[in-house]
Structures are given as C-alpha cells and as structure tokens.
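Asks: give me a model of this one.
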Amino acid sequence: MFVKEDVINALKQVEDPELHQSIVDLNMIRNIQINDTQIALDIMLTIPGCPLKATIQQDVEKTLQAIGASDVAITFGAMSDQERRELTSMLKSKNVTDQGMPNMLLPNSGVQFIAITSGKGGVGKSTVTINLAVALARLGKRVGILDADIYGFSIPAMMNIEQKPTMLDQTAIPVESHGVKIMSMGFFTKDNQPVMWRGPMLNKWIRNFLVNTLWGDLDYLLIDLPPGTGDVAIDMAAMIPQAQELIVTTPHLAASHVALRAGLMAQHTKHTILGVVENMAYFEGPDGHKNFLFGQGGAEQLADLLQTNVIAHIPFAQPEENTGSSVYAEESIIGEVFTHLAEDLLYQ
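Replies: Below you'll find the predicted structure:
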C-alpha cells in the first residue's frame, strides 16, 4: 500500500520529453486517486494534442508500476491559457535575464558557441553542422543547432524532420532529433516558400531564435551561418562575440579563395577560428585508391593564410539509404571522421 506522497515522489523522476523537466515541477499532475494498488490521475498537457502524449503515458505507467501499482488509469487534459502563460513565464525566467538577454550568452554560462561558415554555398556547410552536432551528442554532450541560414534553410529537410516546434504562447520549444535540439526558419514556412526579407527582419528572427526559444541547458550551440559575409553573419558576430568558428571549404583552389573572406571576417570580429574543415576531400574506390575529384591543396592553402590548421578531411560517401537523412551512421567512415572531430573539439 502506498500514499499520495509516494506517487508524487516517483513521478518527480518523469520528465516532459520536450521541456526536459519533471512533470511534477511543471504542475502537470492533478487529482491523484489511490485504491489499494490501483492509481488514477489526471495529466494536464502543455498544449492540446501534444505530439509526445504517448511517451508521457508510457513513462508514467512504467514509473508507477515500478513502485507496485497494479493498474494505472490516466486521464489527459490541457492547461488553461492562464496556466500556460504562467508556465511560459516560469520557464523563460530560467532562460532569460531581467534585461531580456538569454542566460546562455552570459560569459559564465558554460555554453560553447561554434559558428560553421563558408565563403560560398554548396560546399557542405550544413552537412558539417548536423553531423558534428550529432557526434557531440553521441559523446554525451547537450547540443543545439540554430539554423541561421534564413534564406537557405536546410537543416529540417537534411535531418528528415517533419515535426514542428511546440509553441507556448510566443515561445518555442526546439524540435529534437538524434539527441540534438533544433530551431530553423524551415519550421515556420509553408511548402518550401522563399523568405524575402531585408536586413532588419533577419536580425529580428535571429534574436527570436535566441530569446524566445526554450533551449534549456546546453553544452554546445552550433550555428549554421549563411555563406558569405552578409547581414546575418554580421549580426551574429555582434550578438555572440564569444563564438568560435569552423571554416568549411572543398579542396578546389577557387573554393578556398572565396572561403578566405569568411575567415578574414572571423578575424575582424575577433572570433577564434577553430580550424578548416575540408569537405568532399576525395573519393575512395573499392580498391582503396583515393581519387581527388576536386584537386588538392585548397584547404591547406586556406589554413596557412588564416594561420590555423585543417582539422578534418571528409571524403565523399552516401548517408544511410532509405532514411531521407544526411546524418551519417556512427560506424560509417564519415561518421568516424566526425567522431574524431568532435573529440578534438572537446579536448581543445
């Protein structure tokens, strides 16, 4: 036989799968009724039609059965507008200072910001972003991706994400995939419609992604910048002066020549350059022979000019078939390259 307090203490271990906080602390548990070893309770979801309702139900049932419940009856409801506003206010107070600055931007936050940039499009910048983020998550780190390529957003499609962020009033809960929290303009457009904005609107949305997103506790936030040195890159440098940068290029000398501009901008804004990542470095045939389809030397030339190092050579390879995702399996050749890159960054 157990009492109400036993049920509450057990449910403190169950987290909302989006907010990653105890469902008890979030005031989601109501009307606990106990009849011998049978338990009935109400769960108030943050929004009607919560996409992870089934996960919450399974976690609650499993937890209560572990303390001896023979039957668990759950009735689901949804928080009122007022309760949702109070919850949002409480959550934002943990993420934003009284002056409206995200806590993660404070010097002592412990969050490391890594901006992934390139001089031109098509060199695999977003591929590097998502696979490095996933590699860091596989190593046990809490990781987020901010897809700051407002015009050329691609992260949701590349990670095969169809879910939209849950909205609490005007505050977003990032979508999670492969253990990584993600925010992208791609979640807020319909049918791949183009974004046609000028500079001030770009700045506003980047700030929204930082301020009005419940990122929670992170170790790393990777920022997928648009190629080149335009408005978003300038705004990001001003908003996150402590960011470090990875410069992505291909081996072709022309590509590295263009990428130099992105590296020089990083130096101008006093961002630390972590190194150069050479994508599409070579194709390895069945006989093990490496074919350098785009030539050689471009990345090394770029690194020399920026007084840094080439920290990864990523070959051509196809991601797992039939998944629709550009995330490489951990045991694949490229997956191993990103694991080594993530480990190198951890121990810098």
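Asks: every contact and neighbour count from this point should use C-alpha atoms.
Replies: OK.
Asks: give the buried residues for stretch 267-278.
Replies: Within stretch 267-278, the residues that count as buried by 16 or more other Cα atoms under 10 Å are His271, Thr272, Ile273, Leu274, Gly275, Val276, Val277, Glu278.
Asks: which one of those is nearest to Val310?
Replies: Taking Cα to Cα as the measure, Val310 lies nearest Val276 of these, at 4.6 Å.
Asks: part of a strand, is the closest one?
Replies: Yes. Under DSSP: H, G, I helix; E, B strand; the rest coil, Val276 falls within a strand.
Asks: which residues touch it?
Replies: Counting by Cα atoms under 8 Å, 6 or more residues apart in numbering, Val276 makes contact with Leu246, Ile247, Val248, Thr249, Ala299, Leu302, Ala303, Thr308, Asn309, Val310, Ile311, Ala312.
Asks: go again using 7 Å as the cut-off
Replies: Under the criterion of Cα atoms under 7 Å, 6 or more residues apart in numbering, the neighbours of Val276 are Leu246, Ile247, Val248, Ala299, Ala303, Asn309, Val310, Ile311.
Asks: again with Leu218
Replies: Applying Cα under 7 Å, 6+ apart, we find Leu218 in contact with Val111, Arg142, Val143, Gly144.
Asks: and the second one, how close does it get to Ile114?
Replies: Plainly put, Arg142 is 13 Å away from Ile114 if you go by Cα to Cα, to the nearest Å.
Asks: can you pull out the helices in this structure?
Replies: 4-11, 53-66, 81-95, 125-138, 155-158, 199-211, 231-239, 253-268, 298-306, 333-346 (DSSP state H).
Asks: tell me which of those sits nearest to Tyr220.
Replies: Per Cα to Cα, nearest to Tyr220 of the helices of the chain: helix 125-138, 8.3 Å.
Asks: for the closest one, packing partners?
Replies: On a contact count with 3 or more Cα pairs under 7 Å, 6 or more residues apart in numbering; DSSP states H and E, helix 125-138 meets strand 112-117, strand 180-184, strand 220-224, helix 333-346.
Asks: between these, which one is nearest to Gln318?
Replies: helix 333-346 (9.2 Å).
Asks: what residues does that closest one touch?
Replies: Asn131, Leu132, Ala135, Leu136, Ala312, Ile314, Tyr328, Ala329, Glu330.
Asks: at 8 Å what do you get?
Replies: 131-132, 135-136, 311-315, 317, 328-330.
Asks: let's see this one next to it:
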Amino acid sequence: MAECDSCPSNDGCSKDKKRCMIENNPLNNVKKIIAVMSGKGGVGKSSISVLIAKQLKQLGYSVGVLDADITGPSIPRLLGLKDKKAYGNNDMILPVETSDGMKVMSLNFVAENEEDPVISRGPIISNMVKQFWTGVLWGDLDFLVIDMPPGTGDVALTVLQTIPIDGIVMVSVPQDFVSMIVSKAVNMAKKLNINVIGVIENMSYIACPDCGKKIKLFSGDNTDKFLKEMDLKLLGELPMLNSIRNLDENEYDSRDESVELIFKPITNSIIKDLE
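Replies: A predicted model of the protein is given here:
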C-alpha cells in the first residue's frame, strides 16, 4: 500500500496491511515506538513510562514521550513540566522539552488549567491522540514512549491501529483481579498482531531497610500462572519505593540507586527485543 511507504515500521510491520490505518507525518522520523499499557488504572503505568524514557535517554538515545492518557494525563508532573505549554508553528505543534532534551506531548500542555476535566466522547478524544502523533513535530527520535490510557476502549484501539507500535510493555501488580484485566489488554494486542515485549510487575515487594530482604505483600503464584497462561516474559519486578511514587525530574537523579539497578536491565531487555 502507498501509505506504508512512509511508515517508519514498514520493514518490520506484522499488521495486515490491507486493514492498516496507520497515519504518519513526513516531517518526523521515529525509529522505534514503545507503548506502555495495562488495561488497569493505578498500577504505575505512567511512572514506568517515564523510567523507560529516562533510562533510554541516559543510554544516549534521542527520546520522546507521548501522553495518550487524555482524561488522566500525569506525564507533565512526573517529568517536572507542570507549568509548561506547547505552542504551534506552521500548523504543527512543538513538543515541550525536558532539561535533558526529551520531547514530550500531553493534553495538559495545551489545556488552560491542568485541573479542567476532559468532557468529550470517545471519537473526539481519539482524534486528540491522533493529533499528538501526526500533528506534533517530533523530528528525529530513536524511541517514542507512549503512555497508554487504561482499558481497551476507543482511545487504546486508536493508538494501536493508527500509530506504528513496535512493541508493548505491559504493567501489572501481583493481584489476581489485576492480572485478569491486564490479560484483556494482552489479548487485544495479540488480536491486532502487535508484539508484547513482556510484563513489568510494579509494587511487587517491599525491601527491608535493615537487611534488604524482599517482603512479598502478595503471593507470587498468581503472577507465575498469569505469565505462563499468556506466554509472556517477566521483564522485572519493581519494589514499592517513595522514589518511584514521588518521581519527577528534580528528584530523578537522587532517587534510590536500587531503582537504577533494577530498571537498567529491564530497559536493556526492551531494546534487545526491538533490535
């Protein structure tokens, strides 16, 4: 198809191109796109999106972050960009940049007040997300990390069908009902023939401050069963830490070093899968 010629994922695309709805901006050259998804809200998906992006940046890659969670955008606060605004230039939106050079787009950058609710129906919200892909001047990027909305509805479907996703990182927590909801998101990705890189289990344990022993709040049986049934790889387990909960740009470099030690191999595994 002619539309596929300008698609950055054309060479490795596994989608049925007869049904492909992907749109692209010829001014942008994004090499790899990672969607961070869960199907369930409140599992730390946005924080993990930021951690992945930051790790990629530290490894020397050019990185962008697209906040597709239109009704609950939190990326600006997590990256210390709370009061920043995005502006237009020649019919294009210029993304906001962090102090370390990451390009970021979120609804809060164009909203008058970040507390204002988004009172719109699904198709309108879906078009907003599409605009963040085709109407934003991302330029040349090695990686674009997309913070997905919870659920498997209109907006999530729009992202997966209209943006050339190279791989999805699923986020879960060690609870049976959460695994069930995440399974829906996994099955959605599989039906659309999109690669699921693996699962990051957030809030997996608490590390004892005295001896360092991992204290599991929930049994690991549910996680093991979930991974086996869905044929998924466990990319890593993240502990419950204030340094993750209070993540923002100003605190990032001074957070607990254990997060760095845990998350660096997770990011390396993601990169390897996409090679």
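Asks: what TM-score comes out when they're superposed?
Replies: Scored against TM-score structural alignment, normalised by the length of structure 2, the superposed chains reach a TM-score of 0.82; 247 aligned residues with a Cα RMSD of 2.4 Å.
Asks: just to revisit the earlier point, which neighbours do Arg142 and Ile114 of structure 1 share?
Replies: Jointly contacting Arg142 of structure 1 and Ile114 under the rule Cα under 8 Å, 6+ apart are Tyr220.
Asks: those two: which is more packed in?
Replies: Between Arg142 of structure 1 and Ile114, counted using other Cα atoms under 10 Å, the more crowded position is Ile114 (23 against 20).
Asks: which residue in structure 2 lines up with that one?
Replies: The alignment partner of Ile114 of structure 1 in structure 2, by TM-score structural alignment, is Ile34.
Asks: got it, and Ile273 of structure 1?
Replies: Using TM-score structural alignment, the equivalent of Ile273 of structure 1 in structure 2 is Val196.
Asks: distance check, the closest residue to that match other than its chain neighbours against Phe177 of structure 2.
Replies: Nearest residue to Val196 of structure 2, sequence neighbours excluded (Cα to Cα, 6 or more residues apart in numbering): Ile168, at 4.7 Å. Computed as Cα to Cα, the Ile168 of structure 2 to Phe177 of structure 2 distance reads 21 Å.
Asks: Ala157 of structure 1: neighbouring residues, count only.
Replies: Neighbours of Ala157 of structure 1 (other Cα under 10 Å): 14.
Asks: isn't Leu11 of structure 1 up against Gln65?
Replies: No. With contact defined as Cα atoms under 8 Å, Leu11 of structure 1 does not reach Gln65; the gap is 11.2 Å.
Asks: neighbour count for those two, which is higher?
Replies: Using other Cα under 10 Å, the more surrounded residue of Leu11 of structure 1 and Gln65 is Leu11, with 20 against 16.
Asks: map the more buried one across to structure 2 for me.
Replies: Counting by TM-score structural alignment, Leu11 of structure 1 lines up with no residue in structure 2.
Asks: quick check: Leu11 of structure 1 vs Gln244 of structure 1, distance?
Replies: Separation of Leu11 of structure 1 from Gln244 of structure 1 (Cα to Cα) stands at 40 Å.
Asks: so who does the match of Ile114 of structure 1 touch?
Replies: By Cα under 8 Å, 6+ apart, the neighbours of Ile34 of structure 2 are Phe143, Leu144, Val145, Ile146, Ile165, Asp166, Gly167, Ile168, Val169.
Asks: for the last one, which non-adjacent residue is spatially closest?
Replies: Right, the one you point to is Val169 of structure 2. Among residues not flanking Val169 of structure 2 along the chain, Val36 sits closest, at 4.9 Å (Cα to Cα, 6+ apart).
Asks: residue contacts, the equivalent of Leu235 of structure 2 over in structure 1?
Replies: Using TM-score structural alignment as the criterion, the counterpart of Leu235 of structure 2 in structure 1 is Ile311. For Ile311 of structure 1, the contact set (Cα under 8 Å, 6+ apart) comprises Gly275, Val276, Val277, Leu341.
Asks: in structure 2, which of those still touch?
Replies: With both residues aligned by TM-score structural alignment, their matches' Cα atoms under 8 Å, the contacts of the contacts of Ile311 of structure 1 that structure 2 also has are Gly275, Val276, Val277, Leu341.
Asks: reformat these as a markdown table; add distance to Gly335 of structure 1.
Replies: Shown next, in a markdown table, are these (distance: Cα to Cα, whole Å):
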| residue | distance to Gly335 of structure 1 |
| --- | --- |
| Gly275 | 19 |
| Val276 | 18 |
| Val277 | 15 |
| Leu341 | 10 |
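Asks: which one among those residues gets closest to Val123 of structure 1?
Replies: For the kept ones among the contacts of Ile311 of structure 1, the residue nearest Val123 of structure 1 by Cα to Cα is Val277; the value is 10.2 Å.
Asks: neighbour count for Ile168 and Phe177 of structure 2, which is higher?
Replies: Ile168 (25 against 12).
Asks: which residue in structure 1 lines up with the more buried one?
Replies: Using TM-score structural alignment, Ile168 of structure 2 pairs with Glu245 in structure 1.
Asks: pretty sure that match is touching Thr269, no?
Replies: No. Counting by Cα under 8 Å, Glu245 of structure 1 stays clear of Thr269, with 10.9 Å between them.
Asks: ok, the closest residue to Asp176 of structure 2 other than its chain neighbours to Asp69 of structure 2 distance?
Replies: With sequence-adjacent residues excluded and distances taken as Cα to Cα, 6+ apart, Asp176 of structure 2 is closest to Asn222, at 5.7 Å. Counting by Cα to Cα, the separation of Asn222 of structure 2 from Asp69 of structure 2 is 28 Å.
Asks: do Ser204 of structure 2 as well
Replies: Counting by Cα to Cα - Ser204 of structure 2 and Asp69 of structure 2 are separated by 24 Å.
Asks: okay, those two: which has more neighbours?
Replies: Using other Cα under 10 Å as the criterion, Ser204 of structure 2 and Asp69 rank with Ser204 on top: 24 against 21.
Asks: I figured the more buried one hits Val171, correct?
Replies: No. Using Cα under 8 Å, Ser204 of structure 2 is not in contact with Val171; the gap is 11.2 Å.
Asks: now do stretch 157-176 of structure 2: distance to the chain's middle.
Replies: The chain centre lies 8 Å from the centre of stretch 157-176 of structure 2; the measure is Cα atoms, centre = their mean, to the nearest Å.
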